[in-house]
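*Asks:* sequence plus the predicted model coming up.
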Amino acid sequence: MTKPVVVGVDGSPASMDAVGTASREAGIRGAELRLVHAVGGPSALLPAGGPPWNPAAAGVRELLDGTLAAAERRARDTAPRVRITRDVAVGEPLMVLEIASRTASLVVVGSRGLGAFGSLLLGSTSAHLAAHGRCPVFVVRGRPNPAGPVLLGVDDSVASGDAVPFAFQEASLRGADLTVVHVCPLGSPDGYDGPADPPFVTYDETHLRKKAEHVLDAALAGLREKYPDVTVRLRPVVGRVRHTLIGMSADAQLLVVGARGRGGFTGLLLGSASQAVLHHAHCPVTVVHHRGEDPAATGGRTEDRL
């Protein structure tokens, strides 16, 4: 049985947009949609007389019912056949969504909000769930091109191993092409993606491009045969990682990246490159958390993170 799609609900416009997106995602997966509202944030978000640990207190139940009912209407308008459940959880939003991710196929959050999830929804929630969640995290942002491809960023770390099959599945479910990009940063064969290229550095662009092609071939091994319906386009690029991803996202309907690992997209997505993609990508971003061992936790070398 397909695990549910979970969406954080707080009543804000961004949250309602996330509900619409989550219902579509549930529809194409044949999954249940689970609306989750967290009670336990700042007391200013609750009516007077309703302590955050008691969602049944006077006025709070009416507030929750109204918020969740509006979210359910939005979901049904978008995907009438999707089964919908509601869940009011006591706790901080980050922890509530992290726990919900343990039994979900996908967690959907908005890029901004004003309610309980509020300021957490841009960057910190997605970064937190990328590091600690148990399923992919879909951040609703930008204006996706519905006719565009699914865009997948890969590197040579183990974390890309989970993002790659997810991107193939997404492209297959959506009937979309899949563009797979690996960026070898300018500066040195080992990669450099700082604020500017260091002075007097020389590099062999042909070597870097061949290295990118090798990474792409290795990442896609066996998946083209598993998804023969997906048209795949490989894009080995020599340039700057974040600029490349953000630029290419303008023509995509979804950007998929891995989280955790060594360097490249995965390491960067827990640092400043994460903020760059989540703030500036032109389409929604799905962060796929690596479920295997973290090289840093097993004695592996972790590259500098921006």
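*Replies:* Perfect, thanks for sending it.
*Asks:* only C-alpha atoms from now on, for both contacts and neighbour counts.
*Replies:* Fine.
*Asks:* what's the first helix or strand after the helix or strand harbouring Arg209?
*Replies:* Here Arg209 is covered by helix 205-219, with elements defined by DSSP states H and E. Read in the C-terminal direction, the helix or strand following helix 205-219 is helix 223-226, with elements assigned using DSSP H and E.
*Asks:* ok, then the element right after that next one?
*Replies:* Beyond helix 223-226 in the direction of the C-terminus, DSSP H and E gives the next helix or strand as strand 232-239.
*Asks:* show me what that next one is packed up against.
*Replies:* strand 178-185, helix 205-219 (3 or more CA pairs under 8 Å, 6 or more residues apart in numbering; DSSP states H and E).
*Asks:* apply 10 Å and report the result again.
*Replies:* Using 3 or more CA pairs under 10 Å, 6 or more residues apart in numbering; DSSP states H and E as the contact definition, the elements that strand 232-239 packs against are strand 150-153, strand 178-185, helix 205-219.
*Asks:* on that earlier part again, quick check, distance from the helix holding Arg209 to the centre of its chain.
*Replies:* Taking CA atoms, centre = their mean, to the nearest Å, one finds the center of helix 205-219 at 25 Å from the center of the full chain.
*Asks:* now do stretch 79-90
*Replies:* With CA atoms, centre = their mean as the basis, the distance from the averaged C-alpha position of stretch 79-90 to the chain average is 21 Å.
*Asks:* and the spatially closest residue to Arg235 that is not a sequence neighbour, how many residues sit next to it?
*Replies:* Once flanking residues are discounted, Arg235 sits nearest to Val181: 4.6 Å by CA to CA, 6 or more residues apart in numbering. By other CA atoms under 10 Å, the residues close to Val181 number 24.
*Asks:* surely Val181 meets Leu234?
*Replies:* Yes - using CA atoms under 10 Å, Val181 and Leu234 qualify as a contacting pair, with a distance of 6.1 Å.
*Asks:* who touches both of the two?
*Replies:* With contacts taken as CA atoms under 10 Å, 6 or more residues apart in numbering, Val181 and Leu234 have 152, 212-213, 216 as neighbours in common.
*Asks:* and the helices and strands packed on strand 232-239: which comes nearest His37?
*Replies:* With CA to CA as the measure, strand 150-153 is the member of those nearest His37 (29.6 Å).
*Asks:* and here's the other structure:
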Amino acid sequence: MAQVLPGRGSARKGARSPTTEVAAVTLPLMVGIDGSEASLEAVDWAAAESLRHGVPLHLVHAAVPEHAASGLVAVASARARRSAPAARLSDEVVHEEAAAALVAKGRNAFALVLGSRGLGDLAGLLLGSVSLAVAAHADCPVIVVRGGAEHRQGRFGSVVVGVEEGEGSDTALLFAFREAQVRRCRLVAVHAWSVPVGNPGPPGLSGYALQAGRRPPAQVLADKLAGPAERYRDVAVSSEVVEGSARRALLHEASRADVIVVGARRRHGHVGLQLGLVNHTVLHHAPCPVVVVPAL
């Protein structure tokens, strides 16, 4: 299940061909730590996740000042070892601004895991500024660990994924299937839709009938699920087609989920992703860990 990174070195010494060889390197699951309780909860969650996927766990503390960095990392490492003694653990300190450093580290990561709040965040914030910035700019999946113990410890047996028409959620859907497989739990695929504004249709004709005249929403979801379901045949899937707000539908399903997965589109002509209203709502309000997966 681990992702692989092509090797970038020169050809092996003594090789007959000048062609660069490609070596498979297991990408680590990286956790941003800052000493806050939220980041330590993220360490606990990530330690278990690294074992599920069979990838190394790498703790990163990124901050410009060096004060107490080694002690902070030692505490987080000890916590990871208690949570998952079998995890392949490493750590490092990066003396750079946190969000930029974590985004850079994410270029060679299986995923980046962050707490929902940091030490420096204002009390009124629903989501920490670093977590939001990283989610908006990272090239790899970003996981923000939210919610109480029952959601963080996998007691619901459910992974939820938002599915939209087009290609924006395709990579997220694959991530969600894989997550459900390693957790051995069910996948709930949610597709929300609404009638276009200014197109009320004939009197008495329901919104679903209007939409079905073009392409039934249930068919949109079924078509999206067909390929991944064939690949992950052992994953039990339930489909939820909802007329109305995608934000409301996803938060409703997240209330009984261990993880919720959403896709993020890349902005044309700009660096980073387009975190729309759905992404922001889930990141700020979901009662369980949230995975934001960039579209390829």
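*Replies:* Perfect, I can see it now. Please read all numbers here as calculations on a predicted model, not as lab measurements.
*Asks:* can you redo the helices and strands packed on strand 232-239 of the first structure as CSV with distance to His243 of the first structure?
*Replies:* Conversion of these to CSV gives the following (distance: least, CA to CA, whole Å):
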stretch, distance to His243 of the first structure
strand 150-153, 12
strand 178-185, 10
helix 205-219, 17
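*Asks:* determine which stretch of the ones you listed is the most buried.
*Replies:* The highest mean neighbour count among those, using mean count of other CA atoms under 10 Å, belongs to strand 150-153: a mean of 27.
*Asks:* residues in the second structure aligned with the next helix or strand after that one?
*Replies:* Using DSSP H and E, the helix or strand that follows strand 150-153 of the first structure in sequence is helix 160-174. Here helix 160-174 of the first structure aligns to the second structure at residues 169-183, judged by TM-score structural alignment.
*Asks:* ok so, going back, between the helices and strands packed on strand 232-239 of the first structure, which gets nearest to Ala131 of the first structure?
*Replies:* Nearest of those to Ala131 of the first structure, taken as CA to CA: strand 150-153 at 17.6 Å.
*Asks:* ok, average deviation of that closest one from the second structure?
*Replies:* Strand 150-153 of the first structure differs from its equivalent in the second structure by a mean of 0.5 Å after superposition (mean CA distance after the TM-score superposition for the first structure).
*Asks:* mind giving me the packing neighbours of that strand?
*Replies:* Packed against strand 150-153 of the first structure by the contact rule (3+ CA pairs under 10 Å, 6+ apart) you find helix 160-174, strand 178-185, strand 232-239, helix 241-248, strand 254-259, helix 264-268, strand 285-289.
*Asks:* Arg29 of the first structure versus Glu170 of the first structure, what's the distance?
*Replies:* When CA to CA, to the nearest Å is applied, the distance between Glu170 of the first structure and Arg29 of the first structure equals 9 Å.
*Asks:* what does Ser15 of the first structure give?
*Replies:* From Ser15 of the first structure across to Arg29 of the first structure, the span is 21 Å (CA to CA).
*Asks:* so between the two, which is more surrounded?
*Replies:* Each of Ser15 of the first structure and Arg29 has its neighbours counted (other CA under 10 Å); Ser15 has more, 27 against 19.
*Asks:* is it true that the more buried one lies in a strand?
*Replies:* No - the secondary structure assignment for Ser15 of the first structure gives helix rather than a strand, going by DSSP: H, G, I helix; E, B strand; the rest coil.
*Asks:* and it, what's its match in the second structure?
*Replies:* Ser15 of the first structure maps onto Ser39 of the second structure when the alignment is built from TM-score structural alignment.
*Asks:* the residue lying closest to that match once chain neighbours are set aside and Ala84 of the second structure, how far apart?
*Replies:* In space, not counting the residues next to it along the chain, Ser39 of the second structure is nearest to Gly115; the distance is 4.4 Å by CA to CA, 6+ apart. Per CA to CA, Gly115 of the second structure is found 18 Å from Ala84 of the second structure.
*Asks:* which one's more surrounded, those two?
*Replies:* Using other CA under 10 Å as the criterion, Gly115 of the second structure and Ala84 rank with Gly115 on top: 27 against 19.
*Asks:* the more buried one against Asp121, yeah?
*Replies:* No - with contact defined as CA under 10 Å, Gly115 of the second structure does not count as touching Asp121 (11.6 Å).
*Asks:* which neighbours do the two have in common?
*Replies:* What both Gly115 of the second structure and Asp121 touch, as defined by CA under 10 Å, 6+ apart, is the set 127-128, 130.
*Asks:* and of those residues, the nearest to Arg267 of the second structure?
*Replies:* Of all these, the one with the least separation from Arg267 of the second structure (CA to CA) is Val130, at 19.9 Å.
*Asks:* check which helix or strand the closest one maps to.
*Replies:* helix 129-137.
*Asks:* helices or strands up against the following helix or strand past that helix?
*Replies:* Per DSSP H and E, the first helix or strand lying C-terminal to helix 129-137 of the second structure is strand 142-145. For strand 142-145 of the second structure, the packing partners by 3+ CA pairs under 10 Å, 6+ apart come out as strand 29-32, helix 37-53, strand 111-115, helix 129-137, strand 259-266, helix 277-285, strand 290-294.
*Asks:* ok and the third one relative to strand 290-294, angle-wise?
*Replies:* For strand 111-115 of the second structure against strand 290-294, the angle between stretch directions is 140 degrees (axes from the mean of the first three to the mean of the last three CA atoms, to 10 degrees).
*Asks:* thinking again about what came up before, other SSEs contacting the helix holding Val130 of the second structure?
*Replies:* Applying 3+ CA pairs under 10 Å, 6+ apart, we find helix 129-137 of the second structure packed against helix 98-105, strand 111-115, strand 142-145, strand 259-266, strand 273-274, helix 277-285, strand 290-294.
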